[in-house]
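Asks: Got a predicted structure here, sequence first:
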Amino acid sequence: MSLPAEILDAAKAAGVMIATAESCTGGMVAVALTDIPGSSAVVERGFVTYTNAAKTEMLGVRPATLEAHGAVSEEVAREMAEGALAHSKAQLAVAITGIAGPGGSEFKPEGRVCFGLARTGHDTQTEAVEFGAIGRAKVRAAARDHALGLLRAALR
């Protein structure tokens, strides 16, 4: 069974709806989930918030957080995930913000992706993963797969 199918089955069994909040992946997690027939029973909605304005307007990410930490930060990933829960009927949300490349900086290198996982009744988890300068497509695919793994782990 594929990872997305496994997630959908586990969420269905738990009576959990899922929301996604994606920046650098541009909706790839939502696509992976909704490629599966019957996903509408579990996938509540997906937010693609590529700009800082979109993060603020759609998810309620605070401008002060963006100013203090930058879009690619665990702090913003936390607010994205919590905002996805607050602005949906989902009980589980995953958020992704990162630098897929090309480019980056000394402080925020290409391949750095921050994740947030929010679930009703649980503490929000965040983490940063350094995928390295492996190329835009590979960073985005690795970030999608990592986010799917976070969803699966949350449903176990």
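Replies: Arrived safely, thanks for sending.
Asks: Going by C-alpha atoms from here, please, whenever you check contacts or count neighbours.
Replies: Noted.
Asks: Kindly provide the distance from the nearest residue to M28 once chain neighbours are set aside to A137.
Replies: Counting by CA to CA, 6 or more residues apart in numbering, M28 lies nearest to R144, which is 6.2 Å off, once chain neighbours are set aside. Separation of R144 from A137 (CA to CA, to the nearest Å) stands at 11 Å.
Asks: Now the common contact residues for these two.
Replies: With contacts taken as CA atoms under 8 Å, 6 or more residues apart in numbering, R144 and A137 have no neighbour in common.
Asks: Who has more neighbours out of those two?
Replies: R144 (23 against 12; other CA atoms under 10 Å).
Asks: let's bring in a second model and compare:
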Amino acid sequence: MTVTELLQAAREAGVMIATAESCTGGMVVAALTEVPGSSDVVDRGFVTYSNAAKQDMLGVQPGTLATHGAVSEDVAAEMAMGALMRSQARLAVSITGIAGPGGSEFKPEGRVCFGLAVKDQPVQAETVEFGALGRAKVREAARDHALALLASALSPR
């Protein structure tokens, strides 16, 4: 599904979208708003690069960050739910990860966690290991995966 088709699916479903992004720095909301007329279905994008921003703007709990770290499914889930609760959206996607360069033995470069929140449904979270592709390619892959998550949430079941 193209971004234009994704936006049309949201339009037809009467669904507003919000994003909560860390390592992609707004690339998902930029892709959505690149399409003319997207303002009728894109409510807002939160870029929460620091832990403080995740807490202040999205309500991520300090304990979650302390226990699991910023790059975790727990934080991704709280980011997605925070974006949903702090917007007019009925659908929100979140991204937090290690684009590189670097990483650690426990959280390697290319690990990205995603959250997907749909109003009145349990939040879903997942981790994708993109590998050490380089910063730009990890960010692009994360953006594309987040768009695919939004598309899947809007596809008829």
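Replies: Received the coordinates, thanks. Keep in mind that this is a model prediction, so the values were computed, not measured.
Asks: TM-score of the superposed pair?
Replies: Comparison of the two superposed chains (TM-score structural alignment, normalised by the length of structure 1) gives a TM-score of 0.98, and 155 aligned residues with a CA RMSD of 0.6 Å.
Asks: So the residue nearest to M28 of structure 1 versus L151 of structure 1, what's the distance?
Replies: Plainly put, R144 of structure 1 is 11 Å away from L151 of structure 1 if you go by CA to CA.
Asks: do E127 of structure 1 as well
Replies: Between E127 of structure 1 and L151 of structure 1 the computed distance is 14 Å (CA to CA).
Asks: neighbour count winner among the two?
Replies: With neighbours defined as other CA under 10 Å, E127 of structure 1 and L151 compare such that L151 has more, 25 against 15.
Asks: any idea what that one aligns with in structure 2?
Replies: In structure 2, the residue paired with L151 of structure 1 according to TM-score structural alignment is L150.
Asks: hang on, isn't its match packed against V93?
Replies: Yes: the pair L150 of structure 2 and V93 qualifies as a contact (CA atoms under 8 Å) at a distance of 6.9 Å.
Asks: what touches both of these two?
Replies: The contact sets of L150 of structure 2 and V93 overlap at L116 (CA under 8 Å, 6+ apart).
Asks: Which neighbouring elements make contact with the helix ranked longest in structure 2?
Replies: For structure 2, the helix with the greatest residue count under DSSP state H is helix 135-154. Based on contacts counted as 3 or more CA pairs under 8 Å, 6 or more residues apart in numbering; DSSP states H and E, the elements that helix 135-154 of structure 2 packs against are helix 3-13, helix 27-33, strand 91-97, strand 111-118.
Asks: rerun at 7 Å
Replies: Packing partners of helix 135-154 of structure 2 (3 or more CA pairs under 7 Å, 6 or more residues apart in numbering; DSSP states H and E): helix 3-13, helix 27-33.
Asks: And the ones you listed: which comes nearest N51 of structure 2?
Replies: helix 27-33 (18.8 Å; CA to CA).
Asks: aligned partner of M85 of structure 2 in structure 1?
Replies: Looks like M85 of structure 2 aligns to A86 there (TM-score structural alignment).
Asks: Start and end of stretch 54-67 of structure 2, how far apart?
Replies: End-to-end for stretch 54-67 of structure 2, by CA to CA: 15 Å.
Asks: now do stretch 83-97 of structure 1
Replies: One end of stretch 83-97 of structure 1 to the other measures 14 Å (CA to CA).
Asks: Distance of the residue lying closest to L32 of structure 2 once chain neighbours are set aside relative to R139 of structure 2?
Replies: Take L32 of structure 2 and drop its neighbours on the chain: the residue closest to it by CA to CA, 6+ apart is V3, 6.4 Å away. The gap separating V3 of structure 2 from R139 of structure 2 is 17 Å, by CA to CA.
Asks: When these two are compared, which one has more neighbours?
Replies: The neighbour comparison of V3 of structure 2 against R139 (other CA under 10 Å) goes to R139, with 25 against 19.
Asks: can you count the residues close to the residue nearest to the more buried one when sequence neighbours are not counted?
Replies: Of all residues not flanking R139 of structure 2 in the chain, T24 sits nearest, at 5.3 Å (CA to CA, 6+ apart). Number of residues near T24 of structure 2 (other CA under 10 Å) recorded here: 27.
Asks: and the gap between T24 of structure 2 and K119 of structure 2?
Replies: With the distance defined as CA to CA, T24 of structure 2 ends up 24 Å from K119 of structure 2.
Asks: try L133 of structure 2
Replies: In this view, L133 of structure 2 and K119 of structure 2 are 34 Å apart by CA to CA.
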